[in-house]
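>>> Next input, structure requested:
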Amino acid sequence: MKKTLNLQLDPVEAYDQDVFKQVVLQKAGISSDSAHAYVRQNRRSIDARGRRVKVNVEAEVFLNEDPSPRVEHEYDYKSVTNSDPIIIVGAGPAGLFAGLRAIELGVKPIILERGKDVRARRRDLAAINKAHLVNPDSNYCFGEGGAGTYSDGKLYTRSKKRGDIRRILEILVNHGATEEILVDAHPHIGTNKLPQVVTRLRETILNAGGEIHFETRVEDFIIQKGELKGVITQNGEKVEGFGVILATGHSARDIFNLLHKREILIEAKPFALGVRIEHAQNLIDRIQYHCEVDRGPYLPASSYSLVQQTYFKGKQRGVFSFCMCPGGFIVPAATAPGELVVNGMSPSRRDSKFANSGMVVAVELEDLPEYRKFGPLSAMHFQADIEKKAWELGGKTQAAPAQRMMDFVQRKVSNRLLDTSYQPGLNSVEMREFLPDFISNRMVDAFQAFGKKMKGYLTNDAQLIGVESRTSSPVRIPRDRDSFEHPQLKRLFPCGEGAGYAGGIVSAAMDGERCAEKLIAAYVRL
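Predicted structure coming up:
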């Protein structure tokens, strides 16, 4: 017999497994002495809106029967060694899941990745943090697994109409992710665990006869009679296939420049730009969980989501938190020397004493009149200029410009900065020296509003660290709504965040799968 119960529990009842079992059996009317009762959580979410935090749990009880497997499907990856090939540029979540889906459909993926595998990539990340050296092909954005591998591993998405979210999560579990990601309302693998999952995804592709080539940067396209036949790498090697899935991520500026140079249609795209804000995690916990001292041993590090509409010179723009990282760290995310970019990440335990979040302002193309001369690359050039100014203000290293929160609101350079999780260090500046007025003025208005929504959030015991500029791609590579194919160049399938069609690991993975399906249906004879 199986029973499903929807319960609202105290944190100790939800997170202490022994207590949880006793509570659920009691609610189900089953004796706690029963030797043949199995209890588990199916869904879990925290409700901190009231003075007492509650945890909403969907519980399953199996009495006198074995529990059904939590992972419902096993995926079949038969050999495609001698099958027709497709080319996938980029080994982020879009590229890897496109490769897996191609194998399921009997097609051989050839994945080209400019960066290194996850293990070799670690040395380049250490060089950024310790020696301030940026490898333009291997960094927090470029390399196996993409930007998410070493900058968080959050799996929450609102893209429920774009594909099967459960399927993506189950594939991740099949490759080593904990089953907890199937339970939590806001699932998270953690940057310390995601590299192992990515490694296993790679092994599945290789074991099935797919190919993955690291340190292989695409520098040109092979175009014949309006069709994309393949690509040319930095070594002059030609790689050809039945079509190309372009899944290069939101920071591949050389690819955007190449597309523009080759007169392949691209478009400037609105994005968002701002800073990272770092608070003590204990402060955020006390605000969110309404506790006087700390959150206790059961509740996870708390997060927040904030948005405020602001007005500047008669134009309305949203200011919003982005990629909030409870118990996390701020990391240097530049992809080339001479620029300063920051991002956030959290380990699986989320046990850092810091909480950080992007706090960004929506940037529309009409906000950038002086960049119109760059055509479809206008927003990208604006983004790059801000990053260069931030780098100069940081001392022309990966030390980041920073300012305490109330000092920023009051236009004061901070005499002393706070402790930080950002390893390369901070340099006290007036952030308006690189943030334009239409960004900084809106942020001030939003901070004051956020201080009213979250009492204690607006404080000089928090600091702004900048610049957070890689929220999404500043360029869109257009594609047909139904076929996913580029409207001008046949056999080109723009994919994922870099093309403007995803915004995180799960949505990118789903987009990769759909692009593989569309390409194969159109051009590969099965």
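
>>> going forward, measure contacts between C-alpha atoms and count neighbours the same way
OK.

>>> Any idea which residue is closest to the centre of this protein?
A centroid search over the chain (Cα atoms, centre = their mean) returns Gly504, at 3.9 Å, as the residue closest to the centre.

>>> mind listing the strands for the stretch 351-500 of the chain?
In the stretch 351-500 of the chain, the segments counted as strands under DSSP state E, counting those that start in this stretch are 354-363, 400-404, 426-428, 463-468, 475-476, 492-494.

>>> likewise the stretch 151-300 of the chain?
When secondary structure is read from DSSP E, counting those that start in this stretch, the stretch 151-300 of the chain shows strands at 211-213, 218-224, 227-233, 238-240, 244-246, 267-268, 271-280.

>>> buried residues in the fourth one?
Going by neighbour count (16 or more other Cα atoms under 10 Å), the buried part of strand 238-240 is 239-240.

>>> Here is a second sequence; please produce its structure as well for comparison:
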Amino acid sequence: MQKEIEITVSPNQIHDTDILIALGAEQLKVEHSRIQGHHVRKRSIDARGRKVVYRLRVIFYIDEPRSLEVFSASIKQVHDAPSVIIIGAGPAGLFAAYRCLERGLKPIVLERGKPVKERRRDLAKINREGLVNPESNYCFGEGGAGTYSDGKLYTRSNKRGDVEKVLQIFVQHGAPSDILVDARPHIGTNILPHIIEDMRHTILEFGGEILFDCRVDDILADFGQVKGVRISNGEIIKSNHVIVATGHSARDIFHLFQQKGWLIEAKPFALGVRIEHPQEIIDQAQYHCSIRPENLPPAYYSLVEQVNRRGVFSFCMCPGGIIAPCSTEDQEIVVNGWSPSKRNNPHANSGTVIQINLEDVPNSLSDPFALLHFQQAVEQQAFQMGGGNLVAPAQRMVDFVQQKVSSTLPTNSYKPGTKSVDLDEVLPSFVHQALRGALPLFGKKMKGYYTNEAILVGVESRTSSPIRIPRHKETLQHPEISGLYPCGEGAGYAGGIVSAAIDGINCVDAIP
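Sure thing, here's the model as predicted:
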């Protein structure tokens, strides 16, 4: 007999099997000896009270041995199978390729950037020299932006597809099994590259193809039916099914659609700054302690406020993390955050952003590029204010609210460097006004948050794509081009690693 119940334990009891079984026996009103095994199905931290506790959903095996289903994907050899072209090797593209193997289709993945190991050299140049390779950076290359974007797997996308299956595939390729249990699963940027490589090996082993340094310059169609693509070396690759999974920063794909007269449309996105605190401030606020207990991870937060009828919210919070330069072109500043698996860096950072709506930008209903051009202008202004070499404009938090240029900036994790500026000269007026109103309110919600020890680094602008590529709700194909499947974050249908992966799977499942 199996019984699933919720039990609550203190942080110092979380790894004590005897205590878990004793609590289970007590709650189930059975003899301790009758419990022959247990399995923690879900684990979350509850810090709402004065004492922080773990809440566990546990399956107890009573009078029978523990038995767990072993995940096993049914993938096929596809060397000679019908092909599907997948543009982009980010989460959407890789999981689309994996799903092709399950369906007996041959994925041909075309990635403009480099394999993940080679990609590291270009990231080093970005951090040390401020040099951006437009084909290989934090956004482009094997694994896409997700590889160097912390590896957070928390999602609310259950209605879109099988989240558990995505997590199981990650575990099958080397992710820690804890991601199947934790309420806010996280892999870490140091582990993700190895998982991505292992997924590549699976795709190749079963007959798929992955081509790197292979930018798609044209998508070929005839009489409303996709026929294939032309890549950067001039070669034409043919297929009647093309999945466009290029990510939110592949602006050239949007221009390609415009040149061909194919439907695209402006889409709201969010823009703001990265805010970084010493991690100990966040730990003290969330765990109600002076020193974080050993069995609790670095604390995270999620904050939201309404200011001037605008939502201001934290986004992609990275405990023990790093602020990274995520520009994809020269003369622009874009920042994001990531964390290693242990989240053991001394700072915590989070995007803090404001929604940019169509009505905020002139001509957005008639010009699909209106919000993208707005995004570009802010990124270019941030670059100018930073002074070059990807030095980012920055300001202390209280100074920003009080409209003072900071005389000094705190030590922070952004490697190319920061420059003290008036961020009002970087951010659009309605953005900095909403942000200025929200930060003191966040401080009332979370003790210690509103402090001049925190730094605002500009700009966080690639929260999602400012353009959507439309598709039919049922077929997931572009309304004008049969066989063309807009997919993932870049097309406007996902927001994170797991939702992008699910969308990649869904697009393959839509292929007749």
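
>>> thinking again about what came up before, can you say which of the strands of the stretch 351-500 of the first structure is nearest to Asp220 of the first structure?
Nearest to Asp220 of the first structure among those is strand 492-494; the distance by Cα to Cα comes to 13.2 Å.

>>> Remind me what the closest one packs against, helices and strands.
strand 244-246, helix 505-523 (3 or more Cα pairs under 8 Å, 6 or more residues apart in numbering; DSSP states H and E).

>>> Report the aligned residue range of the second structure for that strand.
Counting by TM-score structural alignment, strand 492-494 of the first structure falls onto residues 484-486 of the second structure.

>>> cool, stretch 182-202 of the first structure as well?
Under TM-score structural alignment, the alignment places stretch 182-202 of the first structure onto residues 180-200 of the second structure.

>>> what's the spacing between that stretch and its chain's center?
12 Å (Cα atoms, centre = their mean, to the nearest Å).

>>> Could you do stretch 243-261 of the second structure as well?
Using Cα atoms, centre = their mean, the distance between the centre of stretch 243-261 of the second structure and that of its chain works out at 20 Å.

>>> In the first structure, which residues correspond to that stretch?
Under TM-score structural alignment, the match for stretch 243-261 of the second structure is residues 245-263.

>>> What is the end-to-end distance of that stretch?
With Cα to Cα, to the nearest Å as the measure, the ends of stretch 245-263 of the first structure fall 18 Å from one another.

>>> Which positions within it qualify as buried?
Result for stretch 245-263 of the first structure [16+ other Cα under 10 Å]: buried residues 245-253, 255-256, 259-260.

>>> ok, which stretches of the first structure are helices?
Assigned by DSSP state H, the helices in the first structure fall at 11-15, 17-28, 93-104, 118-126, 165-174, 194-207, 253-261, 281-289, 378-393, 405-409, 437-453, 496-499, 505-523.

>>> Run the chain-centre distance for the shortest one.
Once both centres are worked out by Cα atoms, centre = their mean, helix 496-499 of the first structure turns out to sit 12 Å from its chain's centre.

>>> So what touches the lengthiest strand in the second structure?
Taking DSSP state E as the criterion, the second structure has its longest strand at strand 35-46. Outside of strand 35-46 of the second structure, the residues that reach it under the criterion Cα atoms under 8 Å, 6 or more residues apart in numbering are 21, 25, 52-66, 180-184.
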